[in-house]
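In: Attaching a predicted model along with its sequence, questions to come.
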Amino acid sequence: MSSVSEDEKQAFAAADSSRVVEPMDYGSISTTKSVSEESSELLDEKNGIYSQFGELADLLEGGTDSWTEEEDRRVRFKADWRIMTWACVMFLSLQLNRINIVNVLTTDFLTDLGMQQNDYNLGQTIYFFSFLVMEIPTQIMNTIVGPTIWIPTMMTTWALVGFLQTFITNKASYLATRALLGACQGGFVPGIALYVTSFYKAHEMATRLAMLWSTQYITNSISALLASGIFNMDGLNGWHNWQWLFFLEGLLSLSIGVSTFFMMPSFRKPTLSKVFTARETAILRARVILDDPSKAKALDGSRVNTMKNLGPRDILGTITDIYLVPMFLLAWLGFLPSVASYQFMTIMFRSYGYETFEANLLVIPANMTIMTGMLVASFVADRYRRRWPIPLAAMAWVLPFLILQRSLPDDTPYGLRVFCVIFTVGFPYYTPVLMSWLSANVGDQSKRALAIAIYNIGVQCGSISASNVYRAGDAPFYRNGNSILIAVAVLVVFLTISARWLYKRENFRRENVWSAMTEEEREEYLVTTTDKGNRKLNFRFQL
């Protein structure tokens, strides 16, 4: 047997691999056969389900040599143009309806409804609670019904609720619409993320998810500009300026929601879009399945097969998966410093003496900074196929600004405080990196759907926590709140290093066991094992 140092080299090389070492598993078919042997049987399996997808089986049999690099580039370009562009438009609708509450805080919204800042905090808490409660049920419905039906339905419903915010008159109606809006939007983020992952390889995902989240921050800036213009309509037809904002943005979102029924390509249907030729459609699917065979299950729209892997036991098993728990904890805590600052940014700016128009415009540089950092972080993660350094870099960015806000004396010029707030908000937002890391380390399509939903529940728990970090009694400089955020940032550093250690140690252990097995023992294990996904001995965690 080789020395320890040689074993380490083997283990680290396996951990560095961009592809998981798995037996072929094309839609509940799992054997130890070669790609060629396995693919040749696709058309005969599962009552001919794969015969709908053109030359997909032939491409899987031939592997990546079945198409040229130019065809691969063209397919990726068309996927970005046809799939990602509209996904970004869909994300715009989501963000427009959940961020406009921040814009209306720069008006007399609270006064008009007879509310205080802590009432606003309660509304945000209710919104995020409703949002997270719906994450798993919505993801299950999304998987059963299919994203091209369920997601547009969600979008149309939340657009109607957003429109109805025009007519709220008091605290009770404000809280009611917050609860309804959260319930309608809950599950969209993991749903659209799972949808997008069906069309791309693992090492392409962080950049594509970053495109989605870039839409979020572009929308924040657009929303600020729209608000600055719409607020000039104050008093028109007897409406407050914030009513006009809810009315006009609600109509825009409604038009996007209805259009999505006709614009959203389906991975399950034989024809994706007129943009793709039949061969390009087959190549798009084949390249993804060869990269991660578990994604073949996304082709199967069978409700029976779907429900088998989405029961209470599966949910509990995903939540308690020791290899996913670090990702869930990072989802909860990793973005708290930025989210807390963002939620109260306009309130802080108003307390510093800035007018409504100025406070909204100051939101723009924060959004541009966070978007730029996110795109760079995602590109680096995909380019070098390393995710764990990104959370550390984000905390290294945000900690100095938090410490500065905590320690500045009361008579510090407001311009410096604004600078610190903008760059606290504008840290390299790395949820696309973290979500792609999570997706790569699941190893099973059904479990991936649950894991992404639970991940986003963690994000919403973080948003709930963030909405209660800055309290009215701590205003206007929020020193106690910033102390909490400093502690959270340090904890995120510890969690990230722990996750890396866990994955590296497990890869090393599995490589030692796998290397010690004979070829016959490996084949017997792959045929007889009850281990699934990331529990298999030949699965390697990505770092």
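Out: Received, thanks.
In: going forward, measure contacts between C-alpha atoms and count neighbours the same way
Out: Will do.
In: where does residue 489 fall, helix, sheet strand or coil?
Out: Look at residue 489: counting by DSSP: H, G, I helix; E, B strand; the rest coil, its state is helix.
In: Let me know how buried it is, in neighbour terms.
Out: Here the count is done by other C-alpha atoms under 10 Å, and residue 489 has 24 residues near it.
In: OK, contacts around it?
Out: By C-alpha atoms under 8 Å, 6 or more residues apart in numbering, the residues touching residue 489 are 333-334, 337, 395, 398-399.
In: Settle this for me: residue 534 is touching residue 440, isn't it.
Out: No. Between residue 534 and residue 440 there is no contact under C-alpha atoms under 8 Å: 9.4 Å.
In: Which members of the contacts of residue 489 occur in helices, if any?
Out: 333, 337, 395, 398-399 (DSSP state H).
In: Turn those residues into JSON lines, including distance to residue 154 and neighbour count.
Out: Formatted as JSON lines, these follow (distance: C-alpha to C-alpha, whole Å; neighbours: other C-alpha atoms under 10 Å):
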{"residue": "333", "distance to residue 154": "27", "neighbour count": "22"}
{"residue": "337", "distance to residue 154": "29", "neighbour count": "27"}
{"residue": "395", "distance to residue 154": "34", "neighbour count": "22"}
{"residue": "398", "distance to residue 154": "35", "neighbour count": "22"}
{"residue": "399", "distance to residue 154": "37", "neighbour count": "21"}
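In: of all the residues you listed, which comes closest to residue 291?
Out: Set against residue 291, the nearest of these by C-alpha to C-alpha is residue 333 (30.9 Å).
In: give me every residue that touches the closest one.
Out: Contacts for residue 333 (C-alpha under 8 Å, 6+ apart) come out as 459, 462, 488-489, 492.
In: switch the cut-off to 7 Å
Out: Residues near residue 333 by C-alpha atoms under 7 Å, 6 or more residues apart in numbering: 462, 488, 492.
In: How about residue 168?
Out: Counting by C-alpha under 7 Å, 6+ apart, residue 168 has contacts residue 174.
In: try this one next to it:
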Amino acid sequence: MVKSEEDKLSQIEVGGEQSSDTFDSDNEKKAAITTDIESTISLSSSADSKNPFIDPVVAEYYRGVYEKAKYECRGVFDPDFNWDPKEEKALVRKLDFRVALTACVMFAALQIDRGNLSQAVTDNMLKDLGLTTNQYNNGNTIFYVSFLLAELPSQIISKALGPDVFIPIQICTWSIVAMSQGALKGAASFYVTRALIGAIEGGFIADLVLWLSYFYTSKELPIRLSWFWTTLSLVSISISLAAFGILRLRGHLGLEGWRWLFILEGAITLTIGISSFYLMVPSAVQTKSRLHPKGWFTDREAKIVVNRVLRDDPSKGDMHNRQPLTPRMIWKSLTDYDLIPLYIIGLLAYAPTSTLGAYQTLNLRQLGFSTFDTNLLTIPADALHIILLLFITWLSERVNNRILICYFLPLYSVPLVAILAFWDGTLKNVWGTWAVTSLVLGGPYIHAIVVAWVSTNSNSIRSRSVASAVYNMSVQLGSIYAKNIFREDDKPLYRRGNRQLFALAVIMFPVFFLTKFYYKWRNSQRDKKWNAFTQEEREDYIRNTKDEGNKRLDFRFIH
């Protein structure tokens, strides 16, 4: 393209004598062509700067990887392909509508059926079923243990069937169990339904994050995941408002209000589950089907989606989307010690909000608020959660320093949890207690950032699938102990429990510092080895190394 435009310039320059009008016209053409050339060169340069495949050795290596893996998008892989940034921007908007919005709708189904228990207990559910606080704790523990144990098996099934098949099945199945909670009779049935919902929902988040990673770059993923968890708060607000009306059905057809809550909201999520068979596709090049006869993208758009993702992370093509994980793959991923710092963050970071969130409605009832006021008073915390979540993930796109952003969490939460732990006016000043609790629950939520961080530092589909599950397992382990920090003998102020939460909030300062130090140290080790190689040795390493994923010397951890 550039050569042909240069030929046109030459023809204008040697065209001989011209009239003034012709000369001005030709000057305009020359200026336009020059601008076009500069734009093309600039576009090519910009694309090359972000394109690891500009090195033919790297391109040859990964082409072989994609062919060997039977990667479903390998047919449109093109190291020399260029596109206009305006095209990409418009395409990302289309992805946000087709992919991110779909993920948010499906996540809403998850949050409705696992989150409406806190609304149900405000309608005297525990008294109706003859349950104590500790039995309520046991039910929450059973849910999270089941959720945790199902994480890895769910990833194995999802990787074999494809997230676009398995996720709709999950949603439909747990919705049916959620509706059955309308027939609870006592502790045994409460425990069974908690176990089933946890087991079916386990792995859902990791499955959905894997599907999102097929379409978005590592820089784009955190903000999309923030929309994902913004949905959590929006759903919490919605089900609080819905509960305000649904719980008033107590006595209708002889059923308590909390039974109506489970039945009606389960029916809503079942509708979402059925719809998700239509809303999801296997990949960018597999969008045409009986349900989507025209597909989502033009051929050029599909090519842009695939190549932009591969240039951001070439490892995203090292498995195809219906390739099961082998025992060897799983073992190598489970023993990936380089991701342990992120698992520790998952284990510790969310304990204060997990504990206070589980007990928010019960505490408000114990402080004297009515059933209906209690459900409405949960809304401000969710609204603040949305604002701060969107802010820190927006900031993470502009500040390439994840630890710096993560420090917002303890800086914000430590003083607030200290008030709950050491303030003597908790029982006397119920509105002050509500305000502090709401501020803690609405605090900076770094989960979206860390999930994307785990995905990027995995550097392979195999490791990414398992690592996402293991990270979520660490979060669930945190939820298990967090849900048991408040005990019956510590009511109603939970002084002992709040001091434990304070200690957990403080410990995040050294955890974040050590995580930063570890990844900087690992990168410096690799820099020394890589910089000592000659160019020929580097090319030989790329072609012949047996190192995989984040163990490659040419990979650097983000931090």
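Out: Received it, and whenever you're ready, just let me know what you need. Predicted, not measured: the structure shown is a model, and the values here were computed from it.
In: higher neighbour count, residue 534 and residue 440 of structure 1?
Out: Legend: neighbour count by other C-alpha under 10 Å for residue 534 of structure 1 and residue 440, higher for residue 440 (24 against 19).
In: Trace residue 244 of structure 1 over to structure 2, please.
Out: The alignment partner of residue 244 of structure 1 in structure 2, by TM-score structural alignment, is residue 260.
In: Its match: how many residues sit nearby?
Out: As a burial measure, residue 260 of structure 2 scores 25 neighbours (other C-alpha under 10 Å).
In: next one: residue 74 of structure 2
Out: Neighbours of residue 74 of structure 2 (other C-alpha under 10 Å): 20.
In: just residue 274 of structure 1 next, same as before
Out: Residue 274 of structure 1: 10 surrounding residues under other C-alpha under 10 Å.
In: nearest to residue 135 of structure 1, of the ones in helices among the contacts of residue 489 of structure 1?
Out: Checking those against residue 135 of structure 1 with C-alpha to C-alpha, the nearest one is residue 333 at 18.1 Å.
In: Mind telling me what element the match of residue 244 of structure 1 is part of?
Out: Under the criterion of DSSP states H and E, residue 260 of structure 2 resides in helix 257-279.
In: Going by neighbour count, list what's buried in that helix.
Out: Neighbour-count burial for helix 257-279 of structure 2, counted by 16 or more other C-alpha atoms under 10 Å, picks out 257-263, 265-267, 269-270, 272-273, 275-277, 279.
In: Stretch 124-143 of structure 2 now?
Out: For stretch 124-143 of structure 2, a neighbour-count test (16+ other C-alpha under 10 Å) marks 124-126, 136-143 as buried.
In: Skipping adjacent residues, who's closest to the aligned residue in structure 1 for residue 364 of structure 2 in space?
Out: Under the alignment (TM-score structural alignment), residue 364 of structure 2 maps onto residue 349 of structure 1. Spatial nearest neighbour of residue 349 of structure 1, chain neighbours left out: residue 359 (5.6 Å); criterion: C-alpha to C-alpha, 6 or more residues apart in numbering.
In: Equivalent analysis for residue 339 of structure 1, please.
Out: Nearest one to residue 339 of structure 1, counting by C-alpha to C-alpha, 6+ apart, is residue 466 at 6.2 Å.
In: OK, contacts around the equivalent of the one you found over in structure 2?
Out: Counting by TM-score structural alignment, residue 466 of structure 1 lines up with residue 482 in structure 2. By C-alpha under 7 Å, 6+ apart, the residues touching residue 482 of structure 2 are 351, 354-355.
In: out of those, which is most surrounded?
Out: Counting neighbours by other C-alpha under 10 Å, residue 351 leads the contacts of residue 482 of structure 2 with 25 neighbours.
In: roughly how far apart are the aligned residue in structure 1 for that residue and residue 79 of structure 1?
Out: Per TM-score structural alignment, the equivalent position to residue 351 of structure 2 in structure 1 is residue 336. Going from residue 336 of structure 1 to residue 79 of structure 1 by C-alpha to C-alpha, to the nearest Å gives 33 Å.
In: Okay, helices next: where are they in the stretch 51-200 of structure 2?
Out: Listed in chain order, the helices of the stretch 51-200 of structure 2 (DSSP state H, counting those that start in this stretch) span 56-69, 85-95, 101-115, 117-120, 125-129, 133-161, 163-180, 187-201.
In: and the angle for the second one with helix 101-115?
Out: Taking axes from the mean of the first three to the mean of the last three C-alpha atoms, to 10 degrees, helix 85-95 of structure 2 and helix 101-115 form an angle of 30 degrees between their directions.
In: next one: the first one
Out: Orientation note: helix 56-69 of structure 2 sits at an angle of 60 degrees relative to helix 101-115 (the same axes, to 10 degrees).
In: Show me what helix 56-69 of structure 2 packs onto, helices and strands only.
Out: helix 535-544 (3 or more C-alpha pairs under 7 Å, 6 or more residues apart in numbering; DSSP states H and E).
In: distance from the helix it packs on to structure 1 after superposition?
Out: Following superposition, helix 535-544 of structure 2 is found to deviate from structure 1 by 2.0 Å on average (mean C-alpha distance after the TM-score superposition for structure 1).
In: Please name every helix or strand in contact with that helix.
Out: Checked by 3+ C-alpha pairs under 7 Å, 6+ apart, helix 535-544 of structure 2 has helix 56-69 packed alongside it.
In: what about residue 361 of structure 2, which helix or strand?
Out: If you go by DSSP H and E, residue 361 of structure 2 is part of helix 351-366.
In: Was I right to think residue 216 of structure 1 contacts residue 95?
Out: Yes. Residue 216 of structure 1 is within contact range of residue 95, at 5.8 Å (criterion: C-alpha atoms under 7 Å).
In: quick one, which of those two is more surrounded?
Out: residue 216 (23 against 20).
In: what residue of structure 2 matches up with the more buried one?
Out: Aligned by TM-score structural alignment, residue 216 of structure 1 pairs with residue 232 of structure 2.
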